[in-house]
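**Q** generate a structure from the sequence data that follows.
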Amino acid sequence: MPAGSDGAGVLMATVAVLVAVLGLGCALALLWLYRRLGLQRGQLRKALSQLAHSEQQTRDANELLLAKQGVEQAFAELSTYMQGIDQHALVSVTDAAGRILRVNDKFVQTSGHGREELVGQDHSMLNSGYHNHAFFERMWTTIQRGEIWRDVVCNRNEADGLYWVDMAIVPQKDAAGQMARYIAVCVDITEQRRQEDALHYRATHDALTELPNRTLLLERMARTIARARSRQRPVAVYFVNLNRFKQINDGLGRGAGDQVLSEMARRLQDQARGGDTVARLAGDEFVVVSEGLSRSMVEPFGARLQTVLQAPVLLSGEPHVLGGSVGVALFPDHGDDPETLVKRADLAMVQSKSRSDGGVCIFSSEMQDAIDVRVQKEARLREAIVRRELVLHYQPQVDFETGALVSLEALVRWDSPDYGFLMPGKFIGLAEESGLIGAIDTYVVDAACRQMRQWHQQGHGWIRTAVNLAATKFSDPQFKTELHEAMARYGIPPGVLELEVTESLAMRDPDAALVLMHELKELGILLSVDDFGTGYSNLGYLKRFPADRLKVDQSFVRGLLKSPQDRAIVAAVVRLAHNLNMRAIAEGVESEDEAILLYALEVDEIQGYWMARPQPAEAVEKLFDQPMLLDPATFLQREALPVVLLVEDETITRELLEHVLQSFGVRVASAASAEQAMEMFHQHDYAIAVVDHWLPGSSGIELLREIRKRMPHTARVLMTASNDPQVLRDAINIGGVAHFLAKPIDPAVLRNVVHDACWNTAAQRRRTPPPPAG
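**A** Now for the predicted structure:
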């Protein structure tokens, strides 16, 4: 290329830019034009001269004319193209020292500087400070070797604003081979850069809090770790999870949840030190990365984070306290890459959440061991479904009126060759977290239907069987199809398969639950509402649910003998079930006393360990031939017997008196102290209370006064070895005692006293005279 050719430099620089900006096709077209014609007018003149010479020699004038027109047209195309480049690109020419010799109008317009300001200066007047010294060193090294340099440059205009250009610099040498000038052609890509930056920001930042997201967090952590490694400094990674966020988000709505997240993000940023990174991963999870914290400061800094999260958040003018759980992982102690450190900080956070004090928890290898075991167990559970290691045990449900077995509840177990025989509590939680619960539910329905058909084929008839299903199964669009196919596969008639729907599940989306329940009823499936009373109840929806049974949760059954509140709840649930034309069934019955109380409260059916534990199919089918699993007459007789409250602290004396009293045909509820006795007041409607004078921590007279106040119809008897007249006066005046028994107790006297007291109490209630003692 001839020396001094600005046009050639402009074109070459433009081609370099256009390859990236306008595409390879445009650049190749320009090169074709250049090679076809050359660039300098001298070359064109030479071409025209050659054509003129040819004209003298050729006889075909038309051919010569066409050749001239072709050259002129090509030159016109090139001129037009160069004008387009001049309008589109910023062009500057500098001498070998970098001083500006010429600039085009586009350069002046974009930079905001006048041409006279620019000429004679170097490009440093446009330096934005964005690029470091090494950037420009690389540029000068390249062009001084005579090579074209190309990169994206951020400049500063006269108004102190930034603009971005895609720049190519073409060096040119003179005839002696010395560097003569540099020609720079730039395309303004500021708007493109803004759009790219906006897209990059959205891709690397959380839209709500504007904190770095996981992508940017890991990038920054990689740089922080590399820097810390070279400086031999520690890095602390804090994983923060908000407490009670789900309740706020579900209860008050997403708007309130977003407000909480924004506020908590601000608080965490306020606590961060210079150079720290605060990021939001997802939901209510945040990460704080801090370099250079000494080991002694790791926990205090985490505690500071917890403290600011504990402060109330105002939502619609009302304060709400959430708090947060914080786990920490340290570089290099717990990992040397971002992913590992975040995962291990997360594990520590989970440990923090499970601790009673909820304090900051630092990762330990034991936590990783536990998660490794969990991952392995999840893999084995996945295999167990395929290998049919899950088995069903069946627990009888018995009708109080007939004493007969009326249905079974199918309960899944895992018979694992690695972990042994596991109850649901050992693997259902894992199944829910790992997404395997749906497959297990499908397995259980199929296995229960298959077993029902087998019993039917063995001549036992169709045994009604209930199965529990997870919440996720009810939202599965294939759920109804799976049920229909299972029933068809095994020929299950209507009214045999029952599904237990938990109250909390039904109330999560009651309208959807109502629709689904009606669809299930159309398939002939029975429904029961399980765990009733333990969650949020909406009686307006409950009355519309087409359920067949209402299950009293075992937590209330367990408290029947101790809590008057539990007894009142059970009574209310039973009445509610009957008023809604449902049968009431109580689960978790573990003693005869509980069964007697449930019978008195008019529960229809019971199940529990007192009658039968869950058993394999081959064991439970032995019960099918028994006409009764319990005798209703027992409950009728026991319900009619009067109950005596016996309070005696000496074990031998108490057991002897229990035996004597039971021989009289009464039921005995005994206690060893006044405190224990008062806890039993609500358990029965006592006909008589027989109380020892001397009791640990209280006198028998004080207890009798409490009985007189709270159970006025109960006859009161004091056992005492004292002859002190004051004791007798206090017993009569304070305790309202009707009878005294002198120790040691004479069984015959005790019998007469109990008989008279019981019948007097009954007569007082029924207003009928007592019969003579027999």
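**Q** make it CA atoms for all contacts and neighbour counts henceforth
**A** Will do.
**Q** residue ranges for the strands of the stretch 201-350 of the chain, please.
**A** Secondary structure of the stretch 201-350 of the chain by DSSP state E, counting those that start in this stretch: the strands cover 235-242, 277-282, 285-291, 313-315, 318-320, 324-331.
**Q** which parts of the fourth one are buried?
**A** For strand 313-315, the neighbour count (16 or more other C-alpha atoms under 10 Å) marks V313 as buried.
**Q** relative to the whole chain's centre, how far out is that strand?
**A** 22 Å (C-alpha atoms, centre = their mean, to the nearest Å).
**Q** show me what that strand is packed up against.
**A** Applying 3 or more C-alpha pairs under 8 Å, 6 or more residues apart in numbering; DSSP states H and E, we find strand 313-315 packed against helix 254-271, strand 318-320.
**Q** before we move on, what about the second one?
**A** In this structure, strand 277-282 makes packing contacts with helix 214-231, helix 254-271, strand 285-291, judged by 3+ C-alpha pairs under 8 Å, 6+ apart.
**Q** buried set for it?
**A** So for strand 277-282, counting by 16+ other C-alpha under 10 Å, buried means 277-281.
**Q** can I get those in TSV with distance to M711?
**A** TSV is the format used below for these (distance: C-alpha to C-alpha, whole Å):
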residue	distance to M711
T277	67
V278	64
A279	64
R280	61
L281	61
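**Q** to compare against the first, here's another:
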Amino acid sequence: MDATDVKFGLPALERDGQRWTTVRGDLRFSTHFQPIYSLSHRRAVGHEALLRAQDGAGNPVSPLQVLASAAALGELLEVDRVCRWLHANNFASQRRGDHWLFVNVHPAVFARGPQRGTRAFFNHLSEETGLKPSDIVLEVTEEAIGEDERFGQAVALARELGCLLALDDFGAGHSNFDRVWNIRPEIVKLDRSVVRRAAQEPRVARVVAQMVSLLHECGALVVCEGIETLDEGYLALESDVDFVQGYLFGRPAPDLCDIEGPLDPLEAVWQRFDEQHVRAERCYQERLAPYLHALGNAAGWVATGRSVEEACRPFLALPAAELCYLLDERGLQVGHNVTSARFEGQLGARFAPLADARQARWAKRPYFRRALENFGRVQVTRPYLTVHGARLCVTASVSLRCRGQVLVLGGDISWEGE
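**A** Purely as a prediction, here's the structure:
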């Protein structure tokens, strides 16, 4: 290793056993790596490089302190590149197979670096370490986006070089999807706070699953950071997250983990999924069975000419049934809602403007479309927010034919507490 890289002001790298370290001022820098696992591949697909610093007495110094000591942009740029240089060399010296190196980039350095030699630095790093730009994932935090007019140029340069971009800490603070659309990252890392709360609150867990789905539609793979418990690992898997990172799967260490073969905690997460899926599906079917049976019977009676009120009376007598309604083949509501006594007592003034649904059109609702696509077979939706109040419900629906006309009978079932 060259004593010093004069062109970029990079200090000498020194051997400490099998790993590289470097000294800057009175601090010694070294690298720790934390593995990132693919849930589907059941193996590590990358490592995040983390800075470790010690003062002359061997006391640890936090990375935040290291960055805070760099007052001017030029000094910050130097510290940032020294860290990436060190991490890249440590990664390259023990790399095995196709594997990503995730490196954090300071927002100011990312935005202003293109005017200060970013392209030349990456070319030099690739030549010296043998790493391709496509091996490197640049992690940038949300607050960097849009706060500097040069950010767009930096994103364009990173793409031109061939690096992947990861949006870090998504969900912390004032997150919004506008930032995802602006940067179009290949990877989004969900903040630890999102995972922790979702593992404790089923309602939040459902929102996280939808968030992951939307991020996928935006073209991004999703990492759950900070996974520490089996419950959090299971939440990530259940939410269709692509990658996981956290103490449950591996603590930061100087050496890369073994990227081959399954990991015990990962296998435990999959075992929990297998057990929970079977149990949850059984409970789900058992809970819904009387409602689906009652709605199917009601559809048969409506088809013979009985009124919705009379046909749906057994359905509405069930404990979680809320209301029934009839739609024509265009999704237009025929008549008014028929409500259960329990639900009638819960209706308040806050949503009164939505109470009268006569001639409302529900053609875009999944329960309507699925009922038409599966004629005569009772369908059921995922939990969703009912327009009759700020709470969750599921809708059972079934298509029928009455006097030559195709109709859809729907029944809403409260899903609170699930």
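**Q** what does the superposition give as a TM-score?
**A** Overlay of the two chains. TM-score (TM-score structural alignment, normalised by the length of the second structure): 0.56; 267 aligned residues with a C-alpha RMSD of 3.5 Å.
**Q** out of the buried residues of strand 277-282 of the first structure, flag the one nearest to F400 of the first structure.
**A** L281 (55.1 Å; C-alpha to C-alpha).
**Q** which helix runs longest in the first structure?
**A** Secondary structure of the first structure per DSSP state H: the longest helix is helix 61-88.
**Q** and the next helix or strand after it, what does it pack onto?
**A** Moving toward the C-terminus from helix 61-88 of the first structure, the first helix or strand encountered (DSSP states H and E) is strand 89-95. On a contact count with 3+ C-alpha pairs under 8 Å, 6+ apart, strand 89-95 of the first structure meets helix 6-21, strand 100-103, helix 105-111, strand 179-188.
**Q** buried deepest among the ones you listed, which one?
**A** Sort these by mean neighbour count, taking mean count of other C-alpha atoms under 10 Å, and strand 179-188 sits at the top with a mean of 25.
**Q** just tell me the aligned range of that strand in the second structure.
**A** Structural correspondence for strand 179-188 of the first structure: none found in the second structure, per TM-score structural alignment.
**Q** mind listing residues that contact that strand?
**A** Outside strand 179-188 of the first structure, the residues within contact range by C-alpha atoms under 8 Å, 6 or more residues apart in numbering are 4, 6, 9-10, 13-14, 17, 21, 88-96, 98, 144, 146, 163-174.
**Q** make it 6 Å
**A** The contact list for strand 179-188 of the first structure (C-alpha atoms under 6 Å, 6 or more residues apart in numbering) reads 9, 13-14, 89-96, 165-174.
**Q** for A67 of the first structure, which of the strands of the stretch 201-350 of the first structure is the nearest?
**A** strand 277-282 (69.5 Å).
**Q** okay, and that closest one goes to which residues in the second structure?
**A** Using TM-score structural alignment, strand 277-282 of the first structure pairs with nothing in the second structure.
**Q** ok, now stretch 142-157 of the first structure?
**A** So stretch 142-157 of the first structure is aligned with nothing, judged by TM-score structural alignment.
**Q** nearest to M507 of the first structure, out of the helices and strands packed on strand 277-282 of the first structure?
**A** helix 254-271 (19.0 Å).
**Q** what's that closest one packed up against?
**A** Identification of packing neighbours for helix 254-271 of the first structure by 3 or more C-alpha pairs under 6 Å, 6 or more residues apart in numbering; DSSP states H and E yields no helix or strand.
**Q** what about 10 Å?
**A** strand 235-242, helix 245-252, strand 277-282, strand 285-291, helix 295-310, strand 313-315 (3 or more C-alpha pairs under 10 Å, 6 or more residues apart in numbering; DSSP states H and E).
**Q** which part of the second structure matches the second one?
**A** When you say that, I think you mean helix 245-252 of the first structure. Using TM-score structural alignment, helix 245-252 of the first structure pairs with nothing in the second structure.
**Q** in that helix, what's buried?
**A** Applying 16+ other C-alpha under 10 Å to helix 245-252 of the first structure flags 245, 248-249 as buried.
**Q** ok, stretch 102-115 of the second structure next?
**A** 102-114.
**Q** of those residues, just say which sits nearest to A144 of the second structure.
**A** Using C-alpha to C-alpha, these come closest to A144 of the second structure at P107, 5.1 Å.
**Q** how about that closest one, what's its match in the first structure?
**A** Per TM-score structural alignment, P107 of the second structure is aligned with A471.
**Q** in which helix or strand would I find the closest residue to its match other than its chain neighbours?
**A** Of all residues not flanking A471 of the first structure in the chain, L505 sits nearest, at 6.0 Å (C-alpha to C-alpha, 6 or more residues apart in numbering). Applying DSSP H and E as the criterion places L505 of the first structure in helix 503-508.
**Q** quick revisit: among the buried residues of stretch 102-115 of the second structure, name the ones in helices.
**A** Using DSSP H, these in helices are 107-112.
**Q** return the residues in contact with the counterpart of V79 of the second structure in the first structure.
**A** Mapped onto the first structure by TM-score structural alignment, V79 of the second structure lines up with I440. Contact partners of I440 of the first structure, counting by C-alpha atoms under 10 Å, 6 or more residues apart in numbering, are 381-382, 384-385, 390, 412, 428, 431-432, 446, 469-470, 473.
**Q** which residue ranges form the helices in the stretch 201-350 of the second structure?
**A** 202-217, 230-238, 264-303, 308-311, 313-316, 341-346 (DSSP state H, counting those that start in this stretch).
**Q** meant to ask about the stretch 301-450 of the first structure, not that
**A** 338-354, 365-387, 428-434, 437-455.
**Q** what residues sit buried inside the shortest one?
**A** By 16+ other C-alpha under 10 Å, the buried positions in helix 428-434 of the first structure come out as 428, 430-431.
**Q** looking at those, spot the one nearest R716 of the first structure.
**A** I428 (52.2 Å).
**Q** look up the closest residue to the closest one, ignoring the ones flanking it.
**A** I437 (7.2 Å).
**Q** give the contact list for the one you found.
**A** Applying C-alpha under 10 Å, 6+ apart, the residues near I437 of the first structure are 427-431, 443, 469-473.
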